[in-house]
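**Q** what follows is a predicted protein model with its sequence.
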Amino acid sequence: MARVHAPRLIPDPCSSAAPRRPLGNDDAAAALGPHPGWARLPLVVLATMATVIASQSVISGAFSAARQAERLGYLPHMTVRHTGQHEEGQIYIPSVNWALFIGVLVLLVVFRSSERLAIAYGLGVTGTFLLTTTLFLVYAHIKLRWPLWRLIALGTVLYVVEGLFFAANTVKLFHGGWLPLAIAGIMGASMLTWRKGRRIVMAYQSDVEGPLTDFIRRARNGHLNEVPGTAVYLHPNTVPTPLALSENARFNRVIHEKVFIVRTVPANVPHVAPQDTVTVDRTGADSDHITQLTLHYGFLDDPDVPAGPRIARDHGVDIDPDTARYFVSELTLLDAGRYRGMRKPFTLLFMAMSHNAAVPADYYRLPRERTVMIGAQLEL
């Protein structure tokens, strides 16, 4: 008997009845053909070098941005360490470095893969495009005095191109694109909270200190005993009396023979020439022995307060910076549940930022053996 074999049916890969499965990495590699094994190690080395370069750019950018925000009054004073002997911009900020470290750990836990992280990176880059264009147009309008038609023409072209890129990335908002928006929101809220909190504290401090003219009048009437020596008081304003000066006079009933009130003013230039660093202003009569010094420094300069009296001495001011005593006003914040002008979460955030600020003696490069901290308490 003849036996007939039925033909074996082979599924057509193009047919809808054929089973399908998603292509993996192995399938993609097979489709590309064989790859040379000798190139794996050089590519790993190249990728590592690119990662180091990119990380250094992020770290340097974070340090620079944090320092400029601090100079503008949007962040508290931070400890800055100079890592270079000849380059001014080589700095290290421990608090920012720890924040970056914690941020990297959070990214690893949340995203777990570079593919998902690339989505957040794309939205962040395209958003930066739009912000950079906006800042440039504002600069061109205020500083360069561009006419309106030029601003509209350039802005239209850039916003259309960059807006398309940004809109294309917004579809991935809930797949990782929320990350740069969350970081921007946290940083923006922190900066605005610090600026508003500082205004509240400085307003309260001005009320406690009182006008400098009233203090000079009390000292002139003989209510204070004069002691030999030079006292340098740091104060951000020239109108009210420094808190350290008023508290020292109230408790000890003394005033130094020579009193200098020093304030630092950041300039919108990288560096300030030494001859333009110090501005001298006599307060009251010459017999009051109270002089105000304003120190100007650029955004790349360090607020070195002891260097100011040395420059002032070279310009004829009678001051000995090597024997002067430095007095710094310190206002301790306490949580009393009052929340002056801010809600509770923002008040607690402001207090946390204030407690982690840099020590004034280190920030202004004051000699610790000749620095005295005098202050009061403020209940928020």
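**A** Great, that's in hand.
**Q** for the rest of this, base every contact and every neighbour count on C-alpha atoms.
**A** Fine.
**Q** counting by contacts, list what the helix or strand residue 250 falls within packs against.
**A** Counting by DSSP states H and E, the element that carries residue 250 is helix 243-252. With contacts taken as 3 or more C-alpha pairs under 8 Å, 6 or more residues apart in numbering; DSSP states H and E, helix 243-252 sits against helix 178-209, strand 254-266, strand 325-334, strand 371-379.
**Q** what are the buried residues along the shortest one?
**A** By neighbour count, and taking 16 or more other C-alpha atoms under 10 Å as the criterion, the buried residues in strand 371-379 are 371, 372, 374, 375.
**Q** wouldn't the second one be in contact with residue 328 here?
**A** Yes - with contact defined as C-alpha atoms under 8 Å, residue 372 and residue 328 form a contacting pair (6.3 Å).
**Q** what is in contact with these two at once?
**A** The overlap between the contact sets of residue 372 and residue 328 (C-alpha atoms under 8 Å, 6 or more residues apart in numbering) is empty.
**Q** in addition, the following structure is provided for comparison:
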Amino acid sequence: MSEVAIEPSKPVEQLKFAAVIGALGIVYGDIGTSPLYALQACLGYVSKGGLKPDDVLGLLSLIFWALIITVTLKYVTFVMRADNNGEGGILALMALAQRVARTDRVRYGLMVVGIVGAGLFLGDGVITPAISVLSAVEGLSVASPDFSRFVLPISVAIIIGLFLVQRRGTGAVGKLFGPIMVVWFVAIAGCGLYRIIINPHVLVALIPVQGIRFIVRHDVLAFVALGAVVLAVTGAEALYADMSHFGRRPIRTTWRFFVLPALVLNYFGQGALVIADPKAADNPFYLLVPHAVLIPMVVLATIATVIASQAVISGAFTLGSQCVQLGLLPRMEIRHTSVTTEGQIYVPQMNAALAVGVLILVLGFRSSNALASAYGIAVTGTFLCTNILSALVFHRHFNWPLWKTGLVWGSFFAVDAAFFGANILKIFEGGWVPLVIGLSIVTLMTTWRRGRSLLFARWQQDSLPLASFLGRLPQSRIVRVPGIAVFLTGNPEYTPASLLHNLKHNKVLHETVFFVTVRNLDVPAASGADRVHCEELAPGIYRVGIGYGFMDVPNLPRSLDLLREQGLPFNPMQTSYFLGRETVVPATVPKLGFVRRAIFLFMLRNAISATEFFQIPSDRVVELGVRVAI
């Protein structure tokens, strides 16, 4: 098992310019486009009775300290210290937490937390493209009211085009992401700085007292407004999730010295504008832009939101692939879109589901302001899940004392809980959307995991122990024929059903037999003995264990080819693969409810075959049917 990488023991990372530019293009797309709608949504809660300068200053203070506490302190300073062999993200953190759990019950509870976090993250993947693209294109309405009727059609066209190009990969376009986002951050910082120079008094919002006064003054309304404040920190999870692509230091450096200052300048510039002209609260971002460059800024904002959407979609593909490897979702087709970058993948099923979901949201809500209420729950729910997992990792792996863990992570939990509670109040205004999406995904994951465990238990109940089979083999009259046979089995201690069926029907056994068990490891990538392990059980009969990390792409023939390096008689051209195809039927006393069994059967029918998933040559596969009652 690999250990958690503790930051102080690592050599200092070399800061590379390419990594800095790459991080700007991928990591900060979501949080970098939040100024398009975050302050506008916040002002909507206090503008009905007439905007007062103190209210604007209070909201700016809350946004600033949310960026400091949630992003800078929680994610950049602390959460990014916990990496799983360099890999970040909610599922990598879940694997780390499970590794230090002391009981199976706690381990199961941590799995549930990870599944909920993953489900909410995928819900975020549906909402982000919708709200980002809409908010950018809405700038046309500011340029001219006559353009208002084109906002929805243009947004739909951009989203359709975005999902259609996913199959081609983003390698070539991705090289432009970084420079474009540099221009974006410089542009929004410049617009904000101009207004701050005109009204420098807005900088008093840096003092936390302004935010506290706002909360005391507005009481319940201030709590509700926190649900919009959290829009300023959407995308914080991406800093941790994309850590493996660029390294910890480039992400931290770009955030502290470039992205954070640019965001603060723009938010405070918007605030200065609204203080001077309360009517600007209708769309403070675009009204902050000089009219002469408004159309170019709309174009730049649209490109930036496409980049933000692309980052979230790619993250959803990666998360879906990890879920498949961890046994939380059925096997899906995973295509590599780059011959040089392993992480660039395309998952057709997820792409189609995301596209349909995004279009439904755009056509249903029709504006970014309406979608703002739906956004916060997915983000804050993921924050809470990360908080729980991180607390355990820091307490057990980093050996933090209980008082320190409680003080640091308890404080973060209080902030996250306040954000989450404020967004819960918006359930009937659109907050139900991420809850429905997240609950649906969690239901799919738990149903799949439960169904597979029942299939495995039933298969084990009906199977013959491998030791018994090998003990009877010398006395049997089974004919051994030339060639190599590979039998996949879920439990290395039991005889594969496909072998028993082959003996029953064909009454022969190959001279060389490999019983192969594929194991999903809680590390990003398997290496060394974890990749392939082999032992000889009887003359010509071997037991092989193959491990894949949650970031690995399974390729069974390539893994088995490593056996030749160990001097074993494996020849790909003489090998036949025997696989079992399960036909699930209801048991006399079903262990899955009617609805969950229907869901499980639907996923089972739509899962891609083991042949395709493990990249086995189809002309070397023999499938044998098995009926299983659950």
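**A** Structure's in. What do you need? Since we're looking at a predicted model, the values are computed, not measured.
**Q** can you pull the TM-score for these?
**A** Here the TM-score for the pair of chains, by TM-score structural alignment, normalised by the length of the first structure, is 0.86; 356 aligned residues with a C-alpha RMSD of 2.7 Å.
**Q** could you dump the buried residues of strand 371-379 of the first structure to JSON lines with distance to residue 333 of the first structure?
**A** Formatted as JSON lines, the buried residues of strand 371-379 of the first structure follow (distance: C-alpha to C-alpha, whole Å):
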{"residue": "371", "distance to residue 333 of the first structure": "21"}
{"residue": "372", "distance to residue 333 of the first structure": "19"}
{"residue": "374", "distance to residue 333 of the first structure": "14"}
{"residue": "375", "distance to residue 333 of the first structure": "11"}
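**Q** and the two most separated of those residues?
**A** Comparing every pair within the buried residues of strand 371-379 of the first structure by C-alpha to C-alpha identifies 371 and 375 as the most remote, at 13.2 Å.
**Q** quick one: which of the helices and strands packed on helix 243-252 of the first structure is nearest residue 247 of the first structure?
**A** strand 371-379 (7.1 Å).
**Q** export the helices and strands packed on helix 243-252 of the first structure to CSV and tack on distance to residue 65 of the first structure?
**A** Below are those laid out as CSV (distance: least, C-alpha to C-alpha, whole Å):
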stretch, distance to residue 65 of the first structure
helix 178-209, 11
strand 254-266, 16
strand 325-334, 26
strand 371-379, 30
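**Q** out of these, nearest to residue 240 of the first structure?
**A** Between residue 240 of the first structure and those, the shortest gap by C-alpha to C-alpha is with helix 178-209, which sits at 5.9 Å.
**Q** can you point out the buried residues in that closest one?
**A** Buried-residue list, helix 178-209 of the first structure, by 16+ other C-alpha under 10 Å: 178-181, 190-198, 201, 205-206, 209.
**Q** measure how it sits relative to strand 371-379, angle-wise.
**A** With axes from the mean of the first three to the mean of the last three C-alpha atoms, to 10 degrees applied, the angle from helix 178-209 of the first structure to strand 371-379 works out at 100 degrees.
**Q** average offset of helix 178-209 of the first structure relative to the second structure?
**A** Compared with the second structure after the fit, helix 178-209 of the first structure shows a mean deviation of 1.2 Å (mean C-alpha distance after the TM-score superposition for the first structure).
**Q** from the contact counts, what lies against that helix?
**A** Counting by 3+ C-alpha pairs under 8 Å, 6+ apart, helix 178-209 of the first structure packs on helix 114-142, helix 243-252, helix 344-355.
**Q** dump these to TSV, plus mean neighbour count.
**A** Converted to TSV, those look like this (neighbours: other C-alpha atoms under 10 Å):
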stretch	mean neighbour count
helix 114-142	16
helix 243-252	18
helix 344-355	17
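**Q** tell me which of those sits nearest to residue 36 of the first structure.
**A** Residue 36 of the first structure sits nearest to helix 114-142 of all these, at 23.8 Å, using C-alpha to C-alpha.
**Q** who touches the helix or strand following that closest one?
**A** Next along the chain after helix 114-142 of the first structure, taking DSSP H and E as the criterion, comes helix 148-170. Residues from elsewhere that reach helix 148-170 of the first structure (C-alpha under 8 Å, 6+ apart): 119, 122, 123, 126, 127, 129, 130, 133, 137, 140, 141, 177.
**Q** how about the nearest residue to the fifth one, chain neighbours excluded?
**A** Nearest-residue entry for residue 127 of the first structure: residue 166, 6.4 Å, with adjacent residues in sequence omitted and distances by C-alpha to C-alpha, 6 or more residues apart in numbering.
**Q** for the fourth one, same thing?
**A** In space, not counting the residues next to it along the chain, residue 126 of the first structure is nearest to residue 166; the distance is 5.1 Å by C-alpha to C-alpha, 6+ apart.
**Q** count the neighbours of that neighbour for me.
**A** Per other C-alpha atoms under 10 Å, the neighbour tally for residue 166 of the first structure reads 21.
**Q** now residue 380 of the first structure
**A** Residue 380 of the first structure has 19 nearby residues by other C-alpha under 10 Å.
**Q** quick check: it touching residue 342?
**A** No - counting by C-alpha under 8 Å, residue 380 of the first structure stays clear of residue 342, with 9.4 Å between them.
**Q** which bit of the first structure covers the longest helix belonging to the second structure?
**A** Identified as the longest helix of the second structure according to DSSP state H is helix 104-137. Mapped onto the first structure using TM-score structural alignment, helix 104-137 of the second structure spans no residues at all.
**Q** list the helices and strands that helix packs on?
**A** Here helix 104-137 of the second structure touches helix 90-100, helix 151-164, helix 294-325, helix 348-365, helix 368-396, helix 432-462, going by 3+ C-alpha pairs under 8 Å, 6+ apart.
**Q** just put the ones you listed in TSV and tack on distance to residue 288 of the second structure.
**A** Supplementary listing: these in TSV, determined by distance: least, C-alpha to C-alpha, whole Å:
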stretch	distance to residue 288 of the second structure
helix 90-100	37
helix 151-164	20
helix 294-325	9
helix 348-365	25
helix 368-396	18
helix 432-462	31
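**Q** compare these and give me the one nearest residue 191 of the second structure.
**A** Nearest to residue 191 of the second structure, of all those, is helix 294-325, at 10.6 Å by C-alpha to C-alpha.
**Q** how far apart are the helix or strand following that closest one and its match in the first structure?
**A** Counting by DSSP H and E, the next helix or strand C-terminal to helix 294-325 of the second structure is strand 335-336. Compared with the first structure after fitting, strand 335-336 of the second structure deviates on average by 0.6 Å (mean C-alpha distance after the TM-score superposition for the first structure).
**Q** can you check which part of the first structure strand 335-336 of the second structure sits on?
**A** Under TM-score structural alignment, the match for strand 335-336 of the second structure is residues 81-82.
**Q** before I go, just wanted to say thanks for your time.
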